[in-house]
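J.: next one to model:
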Amino acid sequence: MKKLWERITRQESPENLEAKDARLKPHMTTKDLLGLGLGMVVGTAIFTLPGIVAAEHTGPAVALSFVVGAIGAGLAALAYAETSAALPVAGSAFSWISVLFGEGFGWIAGWLMLAEYFLAITFVASGWSAYVQGFLSEFGFHLPAWLSSGYNPQTGGFFDIFAAISIILVGLLLSRKMEGVNKLENIIVILKVAVVILFIVVGFTSIKYSNFHPFIPAHKAGTAFGGMTGILAGAAQVFVAYGGFDVIASNTAETKDPGKNMPRGIIGTLIIGSLLFIGVSLVLVGMFKYTNYANNAEASAWALRKSGHMITANLLAVVAIVGMFASLIGTVLASSRLIYAFGRDGLLSKRLGKVNKHHLPGNALLVVTIAAVLVGSILPFTFLANLVSAGTLISFMFVSLGIYALRPREGKDIPVPKFRMPLYPVLPAVSALVSFIIFLELSNDAKILTFVWFIVGAIIYFGYGIRHSSVADQK
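T.: Next up, the predicted model:
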């Protein structure tokens, strides 16, 4: 047992990871990181989640769920900012925890992150499909029921063809040189932010203040609706919206001057994204009673159309359709870098850790694309929305607690970063605690899936990774 524990806690060398990642080309600036982060944040979630969460959990108080989520994510963002600046390597929490606590704990963090990223891809693709179909329906185009959504016995849905197409297109785009992809993403993000602001301004003219009453509905016993219970349940569900800075962190090895640019990108994404989410949430529930948004995956465009703002609604739908590609780019990119890190360190096949002539992990990208197409086309949208937050919250807890192992090593075998989490040693514990409290409010489906995914990961690690680890080769 002692020998097994020693193998699980064997730590990766920071210098060794940086040497391996030297094959990846640093090219991202603060502007590119903000593009990635806001591409994820101002994506499917901002156009879909405020309405769904209002109908299922909070009523008009949905903005408070985003405030709670922003507080929890903001604390974790500070931990991410310090760790990414101190350890500028690919794989974010997986690589960091492998250095700080050992490869076994790093694998757990990374494996649960993979579920987060993977479900985020399929969640975004499903939302993109809903907007495409909503837009095309205005022109009389309708898909057969079995091709219009993931598995849904009530509607006859079985395979979401548009979700599959979106994932394939993004996979092809990311197989090219990344500099061009970053420029495209930055342009798309500027358009998306402009249209979100337009929605807030135009939608504000259609607000009926009676729709805000009561702002916090009474809690319905035995449910996750109303009161503080509903707000916390809503915060747990909207955490998918705050995965943007986690996506940024996965690209640390491809960032110029990560000690300066990573904290700026991470914290900037959180602040801008939170303000936009709160604004959209307040306007949306003010336009129509929250019950109208139940199971509506294109709530923002729907509200504009119903209130007579057809031009703005169609503009929003078009930009949402184009803009969700920015979210897909970020999540597919993060997933492929994590799979690459697994292969790089020998915990999965080392073929996944190979870098091609474009300085990109092509094999990892191919695996992510194929798997996401298969799962994202079958799982229904609302099911995915409930599951994505679990991996995000667990990653936040790992990285927050990791500060306690990082700080004593700074200035020794790890450089002192340009940014450090304030109020140490209190704030890292508070950050982990807040994420844990929100995790407890997740649906039972999310908790069960997380546990099953953990068991699968443990089997892979003890059956393969622990014996093929590159850390073991160094010993």
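J.: please make it C-alpha for all contacts and neighbour counts, starting now.
T.: Noted.
J.: Thr450 reaches Met113, doesn't it?
T.: No. Applying Cα atoms under 8 Å as the test, Thr450 and Met113 come out as separate, 10.4 Å apart.
J.: joint contacts of the two?
T.: Gly391 (Cα atoms under 8 Å, 6 or more residues apart in numbering).
J.: and these two? Which one has more around it.
T.: Using other Cα atoms under 10 Å, the more surrounded residue of Thr450 and Met113 is Met113, with 28 against 20.
J.: one more to put side by side:
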Amino acid sequence: MWEVMSDPQSSLALPVTRLTRRKTLDQVTAECQSHDLKRTLTATQLTLLGVGATIGAGIYVMTGEAAADYAGPAVLVSFVIAALACLFTAFSYGELSSTLPVAGSAYSYAYVSIGEGAAWTVGWLLLLEYGISCAAVASGLSGYATSLLSDLGVHVPAALSQSTFQTVLSGANLTLTVGPRLDFVGGLAVMIVTALLVRGVQESARVNAVIVVIKVGVLFVFVGFGLQAMHAAYWHPFIPQSEGGFRYGLPGVFRAASIIFFAYVGFEAVSTAAAEARNPRRDVPIGIVLSLVICTAVYILVASVLIGIVPYRELGVADPLAIAVNAMHEPWLALLIKVGATVGLCSVLLGLLYGQTRIFFSMSRDGLIPAAFSRVHPTLRTPWIGTILLGILVAIATATMPLEVISDLVSIGTACAFGIVNFTVIWQRNTRPGITRPFSVPLGGITIGGFWIGIAPALGIAFCVIMTLPLCIDLLRALGNGNPLPAILLGIYIVIGIATYFAYGRSHSRMAQAPFDAD
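T.: Have a look, this model is predicted:
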């Protein structure tokens, strides 16, 4: 199994061999049966988990930015483009989760199909998607909660509601400033959600269900009153004339889609719950696809009303729904929107933090990160130590870091992870055509030279590329304009990921001492 290790001529091949060592389906099946997590989640709870983790900052913040700066009323088309990118990937998640009902989501799928190197890459990208964006959501929650408390007569000083480091845009340059500040509100929200996740997944699912009902209900109240205040003239021109670059026109529509893409990533949290679902092979695919469809419908409905109430150029603010409510002259509705945003972002926080703990659970069981992240509480049946450690790290990041600067980086990481998931379906179909697939990607496929290429996963990869290109172009433009901060952050993140794997993961991997499939 490890003959290459004893061959002195193989020293150059060894690192590659380690990166491509794979788990077998038998190993994955055994892991599914041996974990100590509690199987309690139903299809309905999984769907609500996806909705709860998705509807949040995307509708309360990013819709306004995407419309004002890039797409205008055509932001509705941007929502459809981003939804399609996620839908084809959701189909791929559905097939893989029905075949491999494991807790690690895309990380575990890549480990079986492509190898340890790809699995680590996906796991590191998912940390960017879940862990870092979790801190960004907590930061947004802090802003809404502070504003809500102020309306209720409770003043929270800036020193306790803003992060230690702040970004300042001066011309084309983005610089960091530091001050005696600490986002205590955001950090506290993270620790409250952490305590709930430690308490148990069933309890977390019940709280999430209540929150989802509240926040979706608030959005429908907004739509109901907003329909009476819409102005048809605000919809024209539907696609504003291009002003150069990605500002309006067709390029702006796609740039807006790449921003909105960030708002959809929460649906993937459903796949991380496979180890705790009652019937994962059936319920996880249902939860993934259904939550995505529901969220898309809600997004488009709310965005349609928002654009009809306020001219799109005025929506580039942190709280576009509040601007719309002010234009409707309904003060009580403004307060309700803030309640919905604060409560709603709590469920996003819960879904993202839950997903990250389960991915770390799987990586820890594989030896790629310390064993503490996979230690399950004997009574609560949750990975309690790992959840607490991750909660503390996210709380510290929320309290100190200017996380709004990395939303584009999160979208890049997510698109890369989604692309690997789609490729994994194609790989699995060609290398293991005979395994049982309770759910299969639709639209079929074509065979070229004996190699099967699925239409749905291929479209998923294409849309991920479409989502990534505008982000990468803007990243390069910022670099050329003397704003290297985003590129530096991305470079630092990549270097840390590579160094962590080679310093710890590669040598501690359980596959280093076990037979592996390197075919």
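J.: what's the TM-score for these two chains?
T.: Their TM-score after superposition, calculated using TM-score structural alignment, normalised by the length of structure 1, is reported as 0.94; 472 aligned residues with a Cα RMSD of 2.0 Å.
J.: quick check: Ser281 of structure 1 touching Pro50?
T.: Yes. Using Cα under 8 Å as the test, Ser281 of structure 1 is close enough to Pro50 to be in contact (5.3 Å).
J.: what do the two both touch?
T.: Shared contacts of Ser281 of structure 1 and Pro50 (Cα under 8 Å, 6+ apart): 62-63.
J.: ok, those two, which is more surrounded?
T.: Between Ser281 of structure 1 and Pro50, counted using other Cα under 10 Å, the more crowded position is Pro50 (33 against 26).
J.: got the contact list for the corresponding residue of structure 2 for that one?
T.: Aligned counterpart of Pro50 of structure 1 in structure 2: Thr63 (TM-score structural alignment). Applying Cα under 8 Å, 6+ apart, we find Thr63 of structure 2 in contact with 75, 260, 303, 320.
J.: give me that answer again for 7 Å
T.: Ala303 (Cα atoms under 7 Å, 6 or more residues apart in numbering).
J.: how much space separates it from Thr414 of structure 2?
T.: To Thr414 of structure 2, Thr63 of structure 2 is 19 Å away according to Cα to Cα, to the nearest Å.
J.: show me the contact partners of stretch 73-88 of structure 2.
T.: 66-67, 235, 238-239, 253-254, 256-258, 260-261, 296, 300, 307, 312, 456-457, 459-460, 463-464.
J.: cutoff 6 Å now
T.: 67, 235, 238-239, 253, 256-257, 261, 456, 460, 463 (Cα atoms under 6 Å, 6 or more residues apart in numbering).
J.: swap in stretch 278-291 of structure 1?
T.: Under the contact criterion Cα under 6 Å, 6+ apart, stretch 278-291 of structure 1 has outside partners 50, 54-55, 59-60, 63, 200, 204, 206-208, 211.
J.: same thing but at 7 Å, please
T.: 50-51, 54-55, 59-60, 62-63, 66, 200, 203-204, 206-209, 211-212, 300, 303.
J.: how about stretch 438-452 of structure 1?
T.: Contacts of stretch 438-452 of structure 1 (Cα under 7 Å, 6+ apart): 232-233, 235-237, 386-387, 390, 393.
J.: could you list which of those residues belong to strands?
T.: Assigned to strands by DSSP state E, none of the contacts of stretch 438-452 of structure 1 qualify.
J.: if any of those residues are buried, put those into a PyMOL selection.
T.: PyMOL command restricting these to the buried ones, with burial defined by 16 or more other Cα atoms under 10 Å:
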select buried, resi 232+233+235+236+237+386+387+390+393
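J.: of the contacts of stretch 438-452 of structure 1, closest to Ala77 of structure 1?
T.: Leu393 (11.7 Å; Cα to Cα).
J.: please name the residues that touch the closest residue to that closest one other than its chain neighbours.
T.: In space, and not counting its chain neighbours, Leu393 of structure 1 is closest to Ser435: 5.6 Å by Cα to Cα, 6 or more residues apart in numbering. Contacts for Ser435 of structure 1 (Cα under 7 Å, 6+ apart) come out as 72, 393, 396-397.
J.: output the residue interval of structure 2 matched by the strand or helix carrying Ser435 of structure 1.
T.: Ser435 of structure 1 belongs to helix 426-440 when elements are defined using DSSP states H and E. Mapped onto structure 2 using TM-score structural alignment, helix 426-440 of structure 1 covers residues 455-469.
J.: with structure 1 superposed, average distance for the matching stretch?
T.: When structure 1 is overlaid, stretch 455-469 of structure 2 sits 1.4 Å from its aligned residues on average, using mean Cα distance after the TM-score superposition for structure 1.
J.: same question for that stretch: list its buried residues.
T.: Buried, per 16+ other Cα under 10 Å, within stretch 455-469 of structure 2: 455-468.
J.: then stretch 352-372 of structure 1?
T.: Applying 16+ other Cα under 10 Å to stretch 352-372 of structure 1 flags 352-355, 359-366, 368-369, 372 as buried.
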